[in-house]
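Trainee: pasting the structure only:
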């Protein structure tokens, strides 16, 4: 290959990427692992049953017989696919039914379904904003939010995580006549902490900014499942709420809820909606049934949060750091990238499935998450297993001593 080709051939970066291959060779590669079975709180890998503590199946509804039956019925009635976008030929009555019930549940006049939660944020942000606008985003916001901002061409500004004073400083520096949108997560997916919505919404009102809350991890978790805005009593202060169905609602898809005018506009401007095939009938029916179960059985949310509190208290008693988590997402910081992969492997040997997170996604940690369906026996085993690996964890004693992660 000549010198010019070496500079211009984008495929050369394939050979230059060696990090994953090195992890595979070491036996510590933790991603894309095939599971042979999934029963909610347990999974099977390599023929062995493990306690699942890495799923976002917060209410344990993916295996609920009512959800499964609804998906089967929709499959029989509508077939496997809508075979087109909702904008043209893929719109079915189940989509409208789910939109109406979801909007009512979230306390908004209208909602709009999209094919995934990721596409929802892409469609909402890129469909709403233009290059003359400013979008101000929490530094810990989800990747789909960031990608939506970049796709929109709007001028992106950041504020420090959960810091309303930092947000006010950013908004203060914008031109007086600049259209501005603020985007935050309701529950942050890596830390498990809540957005300081009262302070942030007050700043938005003061500076005339519209507010979007991505509540992917708040739906089904807070305020009898109604999410972060309802938890703080601020539903009317949040202009748009985006959610996904791949977590508490045991399906695949997403939606945005807001005013009738906003939803009407996004129907005709959100390209990820207009140019993607619609949610499948089975996915739609599963999400609709899960939503009805959530609405009718709020005790599931109480059990979920009681389980999360039990794990946090158990880990704290063992001297294991869990950050600022107040939700079923409980991060366990580790000493570094190698330690993260090592403790993940050791926990797997103990029959505990967790998610290893390493830079650049976030600082090294185990991301654990819990369900309403977990038994106390399962949770005790998880607590004991994590506590037994304290040598590889960034525990409270090391934090006090000033040890930092690699």
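Mentor: Yep, it's here. Just so we're clear, the structure is a prediction, and the values are computed from it rather than from any experiment.

Trainee: alpha carbons only for contacts and neighbour counts from here, please
Mentor: Noted.

Trainee: now the helix or strand containing residue 145: how far from the chain's centre is it?
Mentor: Residue 145 is part of helix 143-152 when elements are defined by DSSP states H and E. Offset of helix 143-152 from its chain centre (Cα atoms, centre = their mean, to the nearest Å): 15 Å.

Trainee: Going by neighbour count, list what's buried in that helix.
Mentor: The neighbour-count check on helix 143-152 (16 or more other Cα atoms under 10 Å) flags 144, 145, 146, 147, 148, 149, 150, 151, 152 as buried.

Trainee: now do stretch 198-209
Mentor: Residues of stretch 198-209 classed as buried: 200, 201, 203, 204, 209 (neighbour count, 16+ other Cα under 10 Å).

Trainee: Next up, a structure to set beside the first:
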């Protein structure tokens, strides 16, 4: 068939460019050390920031939920798919985030799709940082709103856009809290100040800030002390929380509106009871375990500083996301493959996810990495980095 021929041609081009990847099939659960083709590999690309995937309280909660509710919810939320465990999770999330209400979706990706398409209409304008996540970009594409992009963290350009869009009904500024490819933090206080000056709505996606920034991992709003001044907070349950899902935290009226208008919420079966119970247990663990977040930051800051002393280019990183900038896509993937040969999994990320000349391996340091783990990682990175002329 001709369409398969076209696909084969496109795949061959990916291979020629050095950008073709086969999915790795891991033989163990998400952890600091994982098994791949019978080998024990140090994991430096996992979003399991706090190591909660194996926490005993989370596993106990999941098993108890299966015993009580079974393995599925049986429906979408608006029919029979809202169980008391879902309601309890949303109340716990709202309390944790310091908002009136929270609404849970099946993933962080669908959360952005559902929220943005629900709140934005043809008379509105959405103003988005150029490096926002793909789920934000796709969510914006689903709306009929006007679209404006401002250069990454450029507050002068953001202000200029706010000035020229005053005729729109609503102006919604959208930003990641922590940017997933570079590991830098949004200038949220400046964004909030401009929003208040020009009567705009602030929408923050905290996928990589949930469980990472703020007291007990409450996110970027808490990190900057901006409670009550950020209108819409998007969080994930798929990274530091250790399970899967996403949520919107904000006003009760916002929740009520999205229940009636957010299509991923309306037309997707709700989280399994085990997942909802796991997420609920994780939030409670976070409230009781400030040491986990502190350990995460100690590991990340120390490891980043050591990489920089060796001479690696870690870009704009200021969080546990630490890229090593390589540049050329094919060279980036070879560097990633060479690290795997030495026992470290560090995912290569290249165009179109990042700019053509900004290929990098993206390292993520977790709270569960030991001093020995990180010492092995540094020694290996130094060896392979010298082979590739990166240091």
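Mentor: On my side now, so go ahead. Keep in mind that this is a model prediction, so the values were computed, not measured.

Trainee: hmm, back to that, kindly reformat the buried residues of stretch 198-209 of structure 1 as CSV containing distance to residue 103 of structure 1 and secondary structure.
Mentor: Output for the buried residues of stretch 198-209 of structure 1, formatted as CSV (distance: Cα to Cα, whole Å; DSSP: H, G, I helix; E, B strand; the rest coil):
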residue, distance to residue 103 of structure 1, secondary structure
200, 23, helix
201, 21, helix
203, 26, helix
204, 23, helix
209, 23, coil
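
Trainee: from these, which is closest to residue 120 of structure 1?
Mentor: Taking Cα to Cα as the measure, residue 209 is the one of those closest to residue 120 of structure 1, at 20.6 Å.

Trainee: Counterpart of that closest one over in structure 2?
Mentor: In structure 2, the residue paired with residue 209 of structure 1 is residue 200, using TM-score structural alignment.

Trainee: Its match and residue 168 touch, don't they?
Mentor: No - using Cα atoms under 8 Å, residue 200 of structure 2 is not in contact with residue 168; the gap is 10.3 Å.

Trainee: gap between residue 10 of structure 1 and residue 339 of structure 1?
Mentor: 33 Å (Cα to Cα, to the nearest Å).

Trainee: swap in residue 112 of structure 1?
Mentor: Distance of residue 112 of structure 1 to residue 339 of structure 1, computed by Cα to Cα: 43 Å.

Trainee: Quick check: residue 333 of structure 1 is in a strand.
Mentor: Yes - with DSSP: H, G, I helix; E, B strand; the rest coil as the criterion, residue 333 of structure 1 is part of a strand.

Trainee: Which stretches in the stretch 101-250 of structure 2 count as helices?
Mentor: 108-119, 134-141, 155-164, 188-197, 220-223 (DSSP state H, counting those that start in this stretch).

Trainee: Of these, which is nearest residue 266 of structure 2?
Mentor: helix 108-119 (9.2 Å).

Trainee: Show me what that closest one is packed up against.
Mentor: In terms of contacts (3 or more Cα pairs under 8 Å, 6 or more residues apart in numbering; DSSP states H and E), helix 108-119 of structure 2 is packed against helix 134-141, strand 232-236, strand 246-250, helix 252-261, helix 263-266.

Trainee: Just want the angle from it to helix 252-261.
Mentor: Following axes from the mean of the first three to the mean of the last three Cα atoms, to 10 degrees, one obtains 100 degrees for the angle between helix 108-119 of structure 2 and helix 252-261.

Trainee: Now do helix 108-119 of structure 2: which range of structure 1 does it align onto?
Mentor: Mapping helix 108-119 of structure 2 onto structure 1 (TM-score structural alignment) gives residues 117-128.

Trainee: Need the residues that contact the matching stretch.
Mentor: 113-114, 144-145, 147-153, 214, 216, 242-246, 252-256, 266, 269-273 (Cα atoms under 8 Å, 6 or more residues apart in numbering).

Trainee: what do we get in structure 2 for residue 165 of structure 1?
Mentor: Under the alignment (TM-score structural alignment), residue 165 of structure 1 pairs with residue 156 of structure 2.

Trainee: Count the residues that sit near its match.
Mentor: 12 (other Cα atoms under 10 Å).

Trainee: Show me what secondary structure element comes after the helix or strand containing residue 293 of structure 1.
Mentor: Counting by DSSP H and E, the element that carries residue 293 of structure 1 is helix 281-296. Counting by DSSP H and E, the element after helix 281-296 of structure 1 in chain order, helix or strand, is helix 299-317.

Trainee: how about that following helix, which residues of structure 2 does it hit?
Mentor: Using TM-score structural alignment, helix 299-317 of structure 1 corresponds to residues 291-309 of structure 2.

Trainee: Check stretch 346-359 of structure 1 too.
Mentor: Under the criterion TM-score structural alignment, stretch 346-359 of structure 1 matches residues 338-351.
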